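S.K.: Kindly generate the corresponding structure for this input.
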Amino acid sequence: MTTITTTDPSGKRARNGSVILTDRLCEKRVAKRVKFYDRKCPGLYVSITTAGVATFSFKFTDRQTGKQRTGWLGLYNPETFTVEDARTKVYGLMGMGGDALVETFRDRKARQAKRGKTVDEIIEERIAWMQTPVRKPDGEMRPRIETWENVASHLRRFLSPRLGKKLAGEVTKHDIATLSNDIVAGRHGGKTSVANARHMRRAASGLFKTGRRKPAATT
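M.R.: Take a look at the predicted model:
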C-alpha cells in the first residue's frame, strides 16, 4: 500500500504562516492572495483571494512516487462548508490510505473536467475578472468593474449558499426565480428585501452571461 505524508509549509510558503484555522480567518480581507496552513490538521490549508474567496485544499506527498500532490476540497461557506467540515473531510481522506487517496483525487479531477464547473467555481472566476485592473478612458488603471465588491458580496451572500455546489450548466431559470422569491420573503439572506432580490438577479445575470452559461429553461 502506498504511504502518504502530509506536507507542512516550508520555504516560500512559510511566509504565509501556519496557524490554527478558524472561520473568522477565512473571512479575513487580504491585500494579496495568501495561504494559511492548519496546525490542527497537517496538510490542510486555505487560500484566500483579494476578492474574499477562501478555498480549502489538502497537500500531501505520495512516498511511492515521491511527488507532492494537492487535492481541492471546496470553497469556504459559513453555512455549508466551514473549517471543521474541511478538517473532517481531510481526516476521512487520510483514513482511506495512500493508493485510495491518490485515486480519489484523480477520479474527482476527471469527473469535474467531464461535467463542467460548479456555480462556486464560476463565481470565483467572475470576481477575479471583475477586479482585474484595466486602463480606463481617463488613462488610469482601475478594476474592470469598479463596483465589483458589491457584486461579489451579492454573489457570495445570496447565490453561493443556495446554488454554489450545483453545476453551472444545470442551473435553471426556475432556480433563480425561486431564490429571488425566497429573498423577497425573507426565507434566504436574513431579512425581507426586494432590493436584495434585484441585486441577486442582476449579479446572477452577469455571472452566467460572462461564463456563457445561461440558466436553462425549466422543462
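S.K.: going forward, measure contacts between C-alpha atoms and count neighbours the same way
M.R.: OK.
S.K.: Wait, N196 touches A185, no?
M.R.: No: the pair N196 and A185 fails to qualify as a contact (C-alpha atoms under 8 Å) at a distance of 10.9 Å.
S.K.: quick check, S57 in a strand?
M.R.: Yes: counting by DSSP: H, G, I helix; E, B strand; the rest coil, S57 is found in a strand.
S.K.: check contacts around it.
M.R.: Applying C-alpha atoms under 8 Å, 6 or more residues apart in numbering, one finds that S57 lies in contact with L44, Y45, V46, S47, T70, G71, W72, L73, G74.
S.K.: those helices in the protein, which residues are they?
M.R.: 23-26, 83-94, 98-115, 119-131, 148-154, 160-163, 173-185, 194-210 (DSSP state H).
S.K.: and the ones you listed as TSV, adding distance to I4 and mean neighbour count?
M.R.: Shown next, in TSV, are the helices of the chain (distance: least, C-alpha to C-alpha, whole Å; neighbours: other C-alpha atoms under 10 Å):
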stretch	distance to I4	mean neighbour count
helix 23-26	27	16
helix 83-94	8	16
helix 98-115	5	14
helix 119-131	28	20
helix 148-154	38	18
helix 160-163	33	19
helix 173-185	42	17
helix 194-210	39	18
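S.K.: Would you do the same for the sequence below? I want to compare the two.
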Amino acid sequence: MTSGMRERTLWAGTRTRICSTARKPRKTVSEWMRQAVDEVYRRYLGLPVEWTPEQQEQFLDMVTDRLDRKAFDLAAELAPAAISQWTVEHGQHPDYLTTVRLNETAQENAREAIARELYDQIPVPGEGTEHLPPEPITGVPWESRWRDLRYRAEPTEAIEDLVDQVWPSDRWTAMFRVVAGYLLATRHEEGLELPTSPRHVLAERLVPQINEDLVALGYPAE
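M.R.: The predicted structure is shown next:
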C-alpha cells in the first residue's frame, strides 16, 4: 500500500537528536508513528476480538515503540553510507549543512521504509478479507503468526541482544535483524529452540525464512 502511504503526511517531523537547527516545533517520531499505527490497526487490520481496550492500547504502544526504534536504527545505518557515498562522489568530506541534510534524508528514507512495512500489511481491496474480524490468536499457527503484525510477539531486549549476537550488524542489515527479532520472539513464545551464536545450526537454517519475509516486504534477500 505504498501509494496510500505517500498520500499521508507522516514525514513532517525529524528527530531533534539529528538536527538541532529546526526553526519551528515539529512532531516527535512517536507521535506520527502512533498515528500511523492507530490508522493501520484500527481502520484496516483490526485487533483480536477478545482483547480489552487496555490490551489494545498496550499492544499499539508496543508496536509504536518497536517501529520508532527500527526507524532510528535504520537511519543510523543509512546516514554513514550516504555520507561516504557523497565523499566519494565529490572528493571531499561534506560540510556541516550538507551533513545535516544527508542525515535528515537518511532518516526520512528510514521512516518511509518502516512505514511501508506497516502499510503493506493492509489487505488489497477485493481479497475478501477487509471486513473479516481478526482470528483469535489461539487459532493462528506460529508459522503464520510471526509474519502478521496483529499476532506476532514483540521482541524483548533479551531477544534483540540475541539477534545482535547471532546476526551481527557488520554482516546483516538492520531490516534483516528486525525481521529476525520477530521470528525469534515468536519461537521463544512457542518454547522452540533458539540459535545462540553465528555458528549455531539454526543461525543458518532460519535465514531462508527471514529472507522470505524480507522479499515479501519489498527488500532484497541476504
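S.K.: What TM-score do the two superposed chains give?
M.R.: Scored by TM-score structural alignment, normalised by the length of the first structure, the superposition of the two chains gives a TM-score of 0.32; 132 aligned residues with a C-alpha RMSD of 6.4 Å.
S.K.: Could you point out which of the contacts of S57 of the first structure is nearest to I176 of the first structure?
M.R.: Set against I176 of the first structure, the nearest of those by C-alpha to C-alpha is G74 (22.5 Å).
S.K.: if I read this right, that closest one contacts T55, doesn't it?
M.R.: Yes: look at G74 of the first structure against T55 with C-alpha under 8 Å: they come within range, at 5.9 Å.
S.K.: ok, longest helix in the second structure?
M.R.: Max-length helix for the second structure by DSSP H is helix 53-90.
S.K.: Show me what that one is packed up against.
M.R.: Judged by 3 or more C-alpha pairs under 8 Å, 6 or more residues apart in numbering; DSSP states H and E, the packing partners of helix 53-90 of the second structure are helix 29-38, helix 96-119, helix 174-189.
S.K.: Starting from the longest one, tell me the next helix or strand along the chain.
M.R.: Toward the C-terminus, helix 96-119 of the second structure is succeeded by helix 142-145 as the next helix or strand (DSSP states H and E).
S.K.: Could you list every helix and strand in contact with that following helix?
M.R.: Looks like helix 142-145 of the second structure contacts helix 174-189 (3+ C-alpha pairs under 8 Å, 6+ apart).
S.K.: switch the cut-off to 7 Å
M.R.: Using 3 or more C-alpha pairs under 7 Å, 6 or more residues apart in numbering; DSSP states H and E, no helix or strand is in contact with helix 142-145 of the second structure.
S.K.: buried residues in it?
M.R.: W142, R145 (16 or more other C-alpha atoms under 10 Å).
S.K.: After it, which helix or strand is next?
M.R.: helix 157-166.
S.K.: Could you give me the buried positions within that following helix?
M.R.: Under 16+ other C-alpha under 10 Å, the buried positions of helix 157-166 of the second structure are I159, E160, L162, V163, D164, V166.
S.K.: can I get these in a markdown table with distance to Q55 of the second structure?
M.R.: Shown next, in a markdown table, are those (distance: C-alpha to C-alpha, whole Å):
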| residue | distance to Q55 of the second structure |
| --- | --- |
| I159 | 22 |
| E160 | 23 |
| L162 | 27 |
| V163 | 27 |
| D164 | 29 |
| V166 | 32 |
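S.K.: Pick out whichever of those residues sits closest to R6 of the second structure.
M.R.: The nearest one, if we look at the buried residues of helix 157-166 of the second structure relative to R6 of the second structure and count by C-alpha to C-alpha, is E160, at 30.1 Å.
S.K.: separation between that closest one and A115 of the second structure?
M.R.: 20 Å (C-alpha to C-alpha, to the nearest Å).
S.K.: Contact partners for R69 of the first structure?
M.R.: For R69 of the first structure, the contact set (C-alpha atoms under 7 Å, 6 or more residues apart in numbering) comprises K59, F60, T61.
S.K.: neighbour-wise, which of these leads?
M.R.: The residue in the contacts of R69 of the first structure with the most neighbours, by other C-alpha atoms under 10 Å, is F60 (22 neighbours).
S.K.: Excluding sequence neighbours, find me the nearest residue to it.
M.R.: T6 (4.2 Å; C-alpha to C-alpha, 6 or more residues apart in numbering).
S.K.: got it, and F58 of the first structure?
M.R.: Closest to F58 of the first structure by C-alpha to C-alpha, 6+ apart is L44, at 4.6 Å.
S.K.: Give me the neighbour count for that neighbour.
M.R.: Residues near L44 of the first structure, counting by other C-alpha under 10 Å: 28.
S.K.: Surely it and F60 touch.
M.R.: No: counting by C-alpha atoms under 7 Å, L44 of the first structure sits too far from F60 to count as a contact (9.0 Å).
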